[in-house]
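Enquirer: Could you work out the structure for the sequence below:
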Amino acid sequence: MTRIVELAGLALVFATGAFAQQADQPLLSGEKAFGDWKADRPGVRRLLKPQDMPKPDVAESASNGGGVTDRPEGARPKLPPGFSAELVASGIDSPRVVRVAPNGDLFVADSRANQVRVYRLAQGSAKPAETSIFAKGLTRPYGIAFYPPGDKPQWVYVANSNSVVRFPYREGDLEASAKPETIVAKVPASHHWTRDIAFSPDGKTLYLSVGSGSNIAEDMGAKPKGGVEAWAKSQPLGAAWGAEEGRADVLAFDPDGKNRKVVATGLRNCSGMTVQPATGALWCVVNERDELGDDVPFEYATAVKEGAFYGWPWYYIGDNEDPRHEGARPDLAGKVTLPDVLIQAHSAPLNIAFYDGGNFPADYGFPAEYRGDAFVTLHGSWNRNVRTGYKVVRLRFKDGKPTGEYDDFATGFVIADDALWGRPVGVAVAKDGALILTEDGNGTIWRITYGDGRS
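Expert: Here you go, the predicted structure:
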């Protein structure tokens, strides 16, 4: 109990002068953009470029995870001026991805409990008017998508760790009306198990992300059967083999699960996907590899280019060769696609949502300058001497294209070097313009509004 009181006191200290919020602060670039939880505050803006990345250090690898404690009384996300956060729900086992149904219901993957929850909020409020378990008996559910896209979906798709299933859906359903139908079976499920899904705007393509089975393909084997040259000729650019075959990929299917194809390779763990409303482009946020030092390599968010290879396991952030695979794939040098937005190493980006903002009520919608930007949740580091991540950042866009800059938006989840209460995971935009955030440190869901949008 004493420990919780001490942490609550620390939270109050950080909420005052030392963390005075500024709407806009000078852009931090190069090494100055490297930070940790003590330097995070809403409005801090960063820009990282490939040349800012230090050289890898295989010998130096920190282990600094854990430290989750009870949420101190009154603790909530720290936000820019004019924004407020209200608690929707707490005590959830493992709230991960959150997606918003066309009628406004919040569908939340409760992964450890193997179920999908539904929250129907009272109008303009964070208070749930109704809650329900939509489906149970799943296998570590994560991604959720409604099909067909638009106002009248007929199915709810759920990505288990080892499959994609769907349930019949009618507007307002709080419980599934039938057993799940398997659409994609035999998805490899070990190690990186978070499978996200999204549909193309025309509804013709189902996208599925499948993360790697390891950190750097330790068990893949040095060469595929028949040799690297033969493999490279018969497979997509940069495709892994052995235990990693079919992993670190973004895949595409017809909505019925047929006609599988590889969209892109070398994305170590694309743990969150969405479609950009302005362009229809598919976006991924990617957890890069560990054990190369505190600031190597950068994580990233990127529009997924068809046929692209993003480097894993042989390269990272362009033609930077992983020293643990030195000389293994010289044929891939110069063929690695650079991602669009670089994020500090070990931040662990898990989800992404674009703030479209076209028809939101004035009382709840964010300021106009947020329209077209994206929000990314950073789950937080374990492989760094001083913690980084544990926040929500805003990716800046101009005319539908990323500038490469990102701002701290929601911070305050870490309260001491060895203690934190929140780990952001899911993010979505509600029908009224509020931002919905899940975190799985204390199992909470938050509704973030601007101005008078408080209940």
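Enquirer: C-alpha from now on. contacts and neighbour counts both.
Expert: Will do.
Enquirer: Quick one: distance of stretch 119-133 to the chain centre.
Expert: Computed by CA atoms, centre = their mean, to the nearest Å, the chain-centroid distance of stretch 119-133 equals 24 Å.
Enquirer: quick one, strands of the stretch 351-455 of the chain?
Expert: Applying DSSP state E, counting those that start in this stretch to the stretch 351-455 of the chain gives strands spanning 374-378, 391-398, 401-410, 414-416, 419-420, 424-429, 435-439, 444-450.
Enquirer: Let's compare: structure for the following, please.
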Amino acid sequence: MKHIQLLIALSFVIMFASSCETDENFIPEKDGSPSISLGYLEAPAGFEISVFAENVENARQMAMSDNGILYVGSRRKGNVYAIVDTNNDFRADSIHIIASGLRLPNGVAMKDGDLYVAEVSKIWKFEDIDSNYDQNPEPILIIDELPTEGHHGWKYIAFGPDEKLYVPIGAPCNICNHEEDNPLFATLTRMNADGSEHEIVAKGIRNTVGFTWHPTTGNIWFTDNGRDWMGDDIPPCELNEITAEGQHFGYPYMHGNEIWDPEHGEDGKTKNIDFKKPVQELGAHVAPLGVIFYTGNMFPTSYKNTALIAEHGSWNRSEKVGYRISQVKFDKNGSPKSYEPFISGWLQGDEDIKGRPVAILQLEDGSLLISDDESGTIYRVSYSAQ
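Expert: Okay, here's the model as predicted:
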């Protein structure tokens, strides 16, 4: 009988070991104290944060070419950069300014070897950019008919699976309703790569400076910055999902799940609009910008398809919040089950600001790049289970 029990136990061990070995992408999480990188950034155990590039003044959105050249927009600086890692050691060897004097050129996107750059009211195309980034390339104007208002006029842009260029147009104010003046305000729009067939995808979006496509459903997910001057703790910023075209996400009438705006809420109650609620309410004033779903194989398996959000940080809250990368995890039904910090430390105390994260880009090896427009740094986040 003892021999039979021993054989059963050995069989179970062998079966368990075999089942683990068949998952080639299984990466265990390290136990123990959090990792501290660069002397101030804190991440879970096993993660390392290094400097990919520095002196990239006011670094904002990033786009990587097929040849491994990183293009970076800025905001107030007005520059667009090309960052070259010649020997592929994840450390920049040269930084080139390919355009300057632009008006808030936050957005950059790559398509078929061409670099697209968004100003406030214009979008430009730099053809075959990898071959002439260091030769003062001349851009081609794609469109110059976008609103000229600078308030929330900077843009995050990206090409979708349908090969159209998605372009958000923020509200030209903290809180206002200018839809009748220009229906493009407070929307997410899209157009063909040549600027034609410009159309609205979703409405009621105060200011999104980060969106992506879900790796499983293909739906667009975006962050949205909540309005100011309603207090320290309301309204929440938001993580949203577009599940059908033409949806309205509440602005300027409703914020978060059920907060009616004190100036426009009563008007919103009279409208026959089914406001789309956020998937996840984020912290008030954290200023969420870039968002991605992690799909790589470098990080532990628990990170697969979780949302990572760059929280730029508050500017007018009595006690600062944000200044971190947060993570939203989901249950098997796709509903959020947690919202918590992933990388923190850009804010030390309430006065010492080491940086402000803006955008997140996943590399082919599964590591991440994070841009920081305060310090002009681009960080690389990697993981080792050893």
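Enquirer: most tightly surrounded among the strands of the stretch 351-455 of structure 1?
Expert: When the strands of the stretch 351-455 of structure 1 are scored by mean count of other CA atoms under 10 Å, the highest mean neighbour count falls to strand 424-429 (a mean of 28).
Enquirer: so that one matches what in structure 2?
Expert: The aligned range for strand 424-429 of structure 1 in structure 2 is 357-362, by TM-score structural alignment.
Enquirer: And the matching stretch against structure 1, how far off on average?
Expert: When structure 1 is overlaid, stretch 357-362 of structure 2 sits 0.9 Å from its aligned residues on average, using mean CA distance after the TM-score superposition for structure 1.
Enquirer: Columns distance to E306 of structure 1 on top of the strands of the stretch 351-455 of structure 1, output as CSV?
Expert: What follows is those, written out as CSV (distance: least, CA to CA, whole Å):
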stretch, distance to E306 of structure 1
strand 374-378, 21
strand 391-398, 21
strand 401-410, 17
strand 414-416, 38
strand 419-420, 39
strand 424-429, 25
strand 435-439, 30
strand 444-450, 34
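Enquirer: out of these, nearest to A8 of structure 1?
Expert: Shortest distance between A8 of structure 1 and the strands of the stretch 351-455 of structure 1, using CA to CA, is found for strand 414-416: 8.3 Å.
Enquirer: by contact count, what packs against the closest one?
Expert: Judged by 3 or more CA pairs under 8 Å, 6 or more residues apart in numbering; DSSP states H and E, strand 414-416 of structure 1 is in contact with helix 2-15.
Enquirer: So for the helix it packs on, what gets flagged as buried?
Expert: L7, A8, A11, F14, A15 (16 or more other CA atoms under 10 Å).
Enquirer: which element follows the lengthiest helix in structure 2 toward the C-terminus?
Expert: If you go by DSSP state H, structure 2 has its longest helix at helix 2-21. Beyond helix 2-21 of structure 2 on the C-terminal side, the first helix or strand identified by DSSP states H and E is strand 35-37.
Enquirer: contact partners of the helix or strand following that following strand?
Expert: Using DSSP H and E, the helix or strand that follows strand 35-37 of structure 2 towards the C-terminus is strand 41-43. By CA atoms under 8 Å, 6 or more residues apart in numbering, the residues outside strand 41-43 of structure 2 that reach it are P34, S35, I36, S37, I49, F342, I343, S344, G345, W346.
Enquirer: For H312 of structure 2, state which of those residues is nearest.
Expert: Taking CA to CA as the measure, H312 of structure 2 sits nearest to W346 out of the contacts of strand 41-43 of structure 2, at 9.6 Å.
Enquirer: and that closest one, what pairs with it in structure 1?
Expert: Matched to structure 1 by TM-score structural alignment, W346 of structure 2 sits across from F413.
Enquirer: Okay, the nearest residue to that match once chain neighbours are set aside and S381 of structure 1: tell me how far apart.
Expert: Nearest residue to F413 of structure 1 in three dimensions, chain neighbours excluded: G422, at 4.8 Å (CA to CA, 6 or more residues apart in numbering). Distance of G422 of structure 1 to S381 of structure 1, computed by CA to CA, to the nearest Å: 12 Å.
Enquirer: Now do the shared contacts for the two.
Expert: Overlap of the contact sets of G422 of structure 1 and S381 (by CA under 8 Å, 6+ apart) consists of Y390.
Enquirer: Of these two, which one has the most company?
Expert: For G422 of structure 1 versus S381, neighbours defined as other CA atoms under 10 Å are more numerous around G422 (29 against 25).
Enquirer: my read: that one touches D440, true?
Expert: Yes - contact criterion CA atoms under 8 Å: G422 of structure 1 and D440 qualify, at 6.7 Å.
Enquirer: Pull the contacting residues for I95 of structure 2.
Expert: V56, Y81, A82, I83, V84.
Enquirer: Reformat those residues as JSON lines; add secondary structure, neighbour count and distance to I175 of structure 2.
Expert: As requested, the contacts of I95 of structure 2 are exported to JSON lines (DSSP: H, G, I helix; E, B strand; the rest coil; neighbours: other CA atoms under 10 Å; distance: CA to CA, whole Å):
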{"residue": "V56", "secondary structure": "coil", "neighbour count": "26", "distance to I175 of structure 2": "32"}
{"residue": "Y81", "secondary structure": "strand", "neighbour count": "22", "distance to I175 of structure 2": "33"}
{"residue": "A82", "secondary structure": "strand", "neighbour count": "23", "distance to I175 of structure 2": "36"}
{"residue": "I83", "secondary structure": "strand", "neighbour count": "23", "distance to I175 of structure 2": "37"}
{"residue": "V84", "secondary structure": "strand", "neighbour count": "21", "distance to I175 of structure 2": "41"}
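Enquirer: Of those residues, which are reproduced in structure 1?
Expert: Here is what carries over to structure 1 from the contacts of I95 of structure 2, by both residues aligned by TM-score structural alignment, their matches' CA atoms under 8 Å: Y81, A82, I83, V84.
Enquirer: where's the last one relative to N207 of structure 2, distance?
Expert: With the distance defined as CA to CA, V84 of structure 2 ends up 31 Å from N207 of structure 2.
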